[in-house]
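Asks: dropping a prediction and its sequence here:
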Amino acid sequence: MMNGWSPGRLSLATPTPGLFPLPVGELGLSTTEADAVAEARRLITALGDFSCEGLSLACVAGISAAEAAQRLGAVRADDDDIEEIMDDPFSDFDDSLTVVGVTDVPGGCVVSQPWGYIAYAFGVPERLSAGTVCYAMYANPKSGNQGSVARDGGIVESDTHPGGGRVAADESAEEILATHLYRYKAVAYCCARAGLRPTDARSITLQPGMWLRLPERDWWK
């Protein structure tokens, strides 16, 4: 048992409900939980399969892409610069690190960088999360997925492992269900926990709503 989740009750959130029996007197999924299960299946299908190694992103609830740009002090990137970066983002990595994509999606917006960590650097989710919440991650090629949660302008959780499939026994019931539903689906997990409902993967890959150039500053501070 973990905060109300027995194996039997958790199995109701899988494609094989009833795999384990419900303990006597234990209820099935609530309407909210059943909706979360349905949304997880929709979201995972909508995003599809893609390689996220080296990707960073910040999923922000309740703000637009234009508001995200303003909070970051960013301006639209030059089209020629973007073309050069697309050819080889590592030829001048210091330069390409200052470029991110930002996309409006239902529920908020996504800031992403397919080739680097800057969307996860703490200064980005901190600025984006003023008055709201931001789930960020970096798919570190060396050590796996690194996550953080920012709320109201400050980091409240760091060194999390989105999509890792493990939770502590004292986690909230909501977090236990989310971790179960999005096991090995780190990007979908971040979107879902921020309340975003993208209909495809364009906000994550190389087709964002617009490309932005970040101002020069230490984004880890």
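Replies: Looks like it came in fine.
Asks: please make it C-alpha for all contacts and neighbour counts, starting now.
Replies: Will do.
Asks: just give me the residue closest to the centre of the protein.
Replies: C190 (2.5 Å; C-alpha atoms, centre = their mean).
Asks: any idea how far the residue in the chain sticking out farthest from the centre is from W5?
Replies: In the chain, counting by C-alpha atoms, centre = their mean, V24 sits farthest out from the average C-alpha position, at 36.9 Å. For V24, the distance to W5 (C-alpha to C-alpha, to the nearest Å) stands at 13 Å.
Asks: for the helix or strand harbouring G147, packing partners?
Replies: Assigned by DSSP states H and E, G147 belongs to strand 144-151. The criterion is 3 or more C-alpha pairs under 8 Å, 6 or more residues apart in numbering; DSSP states H and E, and the helices and strands that strand 144-151 contacts are helix 123-128, strand 133-140, strand 154-160.
Asks: quick one, helices of the protein?
Replies: 7-11, 31-47, 65-72, 79-87, 93-96, 123-128, 173-181, 186-193 (DSSP state H).
Asks: looking at those, which is nearest to R151?
Replies: Among the helices of the chain, the nearest to R151 by C-alpha to C-alpha is helix 123-128 (7.4 Å).
Asks: tell me how many other residues surround R9.
Replies: Using other C-alpha atoms under 10 Å, R9 has 22 other residues around it.
Asks: and what of L196?
Replies: By other C-alpha under 10 Å, neighbour count at L196 equals 23.
Asks: any idea how far E84 is from the nearest residue to it once chain neighbours are set aside?
Replies: Closest residue to L196 apart from its sequence neighbours, by C-alpha to C-alpha, 6 or more residues apart in numbering: G107 at 4.5 Å. Going from G107 to E84 by C-alpha to C-alpha gives 32 Å.
Asks: one more to weigh against that first structure:
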Amino acid sequence: MAAENHGWVGMGWDWTDVDDIRRRLDEGADPEKWSGGRPLHRAAVFGSPEVVAELARRVEDVDAPENGVTALWEAVVSRKPDNARALAAAGADPWRPSFGGYSPGRLSLAGPTPHLFSVPEGEGLTASERAAADEAARLITALGTFDYDGMGLACVAGIDAVEAVRRLEAAPVADEVMEELLEAPHEYDMDESLQFIGVTSVPGGCVVTQPWGYAPQMPGVLTRLSVDTVCYGLYANPKSGNQGSIARHGTVEGWDLHPGGGAQENDTSEEVLASYLFQYNAVAYSCAFAGLRPTDRRAVVGPPDLWVALPRRDYWSH
């Protein structure tokens, strides 16, 4: 067995074949090491309950961490309840604190399987956490599923579409101009097409959107929109994935963020909860961050309340 593969050569995304896993282990595969990580963590996300149980009985510590979290945390975050149950049955602790002070068990109470574990006295969600979870479920349902690759948007708290247009000093666009552009936006010169944005009022604020480009989250747009308020910008970059940004009181304070991505070790409890609730849903995450409560997806996919043209200026130096 080569030291670098620890008996797991050929293992990729599929960790569901318990007979193969058991054979490898019996032949000397290391239950503690795989490709720089831990096999149990990999199986918690990509495996079957049978594989999880087999690995769990072979490791020294079923709660051994990888990148700061346990295999049980990974199973809960990945929405793999059967794997989570297998880990708990093997002795994993659902109430062991992790990122943001959350434990796997308390985090699960906010998700689709709140009865995953028996809840001890004193554990549970606060009223504000329960409200956040309920609103997340409503928002995700209201927006539904759609392709937003290549889209840019800015979710702005506390102002409507008319105020957003005023702050941007944007000008109305004739219907015939937009009709022609919308037929084939990528056939236009980018410098020309980027100046056109849609703006829509929603409960809690407004959404600035561009289905074909990143203009709404350019720094100079975000700083103007966020005067005396906060906004969250998103560009669903087709090449590198979702890119988020935060602007508050006219200043960009967060850039190259990962809305809908996983929680990080130094995240606050609010950030950990949002990462869990809006996993792989960058648009809903962006709306929720700004406190927007759209009742459908129109503000994002159109048609917007207003099509306007941005004045020509340098939006990258704010």
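Replies: Received, thanks. Because the structure is a prediction, the values reported are computed rather than measured.
Asks: now the TM-score, please.
Replies: Put the two chains on top of each other and the TM-score (TM-score structural alignment, normalised by the length of structure 1) is 0.96; 219 aligned residues with a C-alpha RMSD of 1.2 Å.
Asks: skipping adjacent residues, who's closest to the residue nearest to the centre of structure 1 in space?
Replies: Y135 (5.4 Å).
Asks: aligned partner of that neighbour in structure 2?
Replies: In structure 2, Y135 of structure 1 lines up with Y232, judged by TM-score structural alignment.
Asks: picking up where we left off before, which part of structure 2 lines up with the strand holding G147 of structure 1?
Replies: Strand 144-151 of structure 1 covers residues 241-248 of structure 2 once aligned (TM-score structural alignment).
Asks: and for stretch 28-36 of structure 1?
Replies: Stretch 28-36 of structure 1 maps onto residues 124-132 of structure 2, going by TM-score structural alignment.
Asks: which one in structure 1 is aligned with A110 of structure 2?
Replies: Checking TM-score structural alignment: A110 of structure 2 goes with A13.
Asks: run through the residues that contact its match.
Replies: By C-alpha atoms under 8 Å, 6 or more residues apart in numbering, the residues touching A13 of structure 1 are 29, 34, 37, 181.
Asks: how about the contacts made by the second one?
Replies: Listed by C-alpha under 8 Å, 6+ apart, the contact set of A34 of structure 1 reads A13.
Asks: state the distance from it to L10 of structure 1.
Replies: From A34 of structure 1 to L10 of structure 1 the distance is 11 Å (C-alpha to C-alpha).
Asks: equivalent analysis for E174 of structure 1, please.
Replies: Look at E174 of structure 1 and L10 of structure 1: by C-alpha to C-alpha, they are 12 Å apart.
Asks: out of these two, which sits in the busier spot?
Replies: With neighbours defined as other C-alpha under 10 Å, E174 of structure 1 and L10 compare such that L10 has more, 23 against 14.
Asks: count of neighbours near the residue lying closest to that one once chain neighbours are set aside?
Replies: For L10 of structure 1, ignoring the flanking residues on the chain, the nearest one in space by C-alpha to C-alpha, 6+ apart is L177 at 7.6 Å. When neighbours are defined as other C-alpha under 10 Å, L177 of structure 1 has 18 of them.
Asks: residue in structure 2 paired with L177 of structure 1?
Replies: That one, L177 of structure 1, aligns with L273 by TM-score structural alignment.
Asks: contacts for stretch 123-136 of structure 1?
Replies: 56-62, 68, 71-72, 118-120, 147-155, 190-191, 193-194, 218-221.
Asks: let me see the contact set for the counterpart of H161 of structure 1 in structure 2.
Replies: Aligned by TM-score structural alignment, H161 of structure 1 pairs with H258 of structure 2. Counting by C-alpha under 8 Å, 6+ apart, H258 of structure 2 makes contact with 242-244.
Asks: ok, H258 of structure 2 to S286 of structure 2 distance?
Replies: 10 Å.
Asks: check N242 of structure 2 too.
Replies: 11 Å.
Asks: likewise for A164 of structure 2?
Replies: Distance from A164 of structure 2 to S286 of structure 2, by C-alpha to C-alpha: 17 Å.
Asks: residues touching S203 of structure 1, list them.
Replies: 101-105, 110-112, 209 are the contacts of S203 of structure 1 under C-alpha under 8 Å, 6+ apart.
Asks: please identify the residue in structure 2 that aligns with it.
Replies: Per TM-score structural alignment, S203 of structure 1 is aligned with A299.
Asks: swap in A46 of structure 1?
Replies: In structure 2, A46 of structure 1 lands on A142 (TM-score structural alignment).
Asks: what's near enough to touch the nearest residue to its match once chain neighbours are set aside?
Replies: Leaving aside its chain neighbours, A142 of structure 2 sits nearest to D296 (4.8 Å; criterion: C-alpha to C-alpha, 6+ apart). For D296 of structure 2, the contact set (C-alpha under 8 Å, 6+ apart) comprises 142-144.
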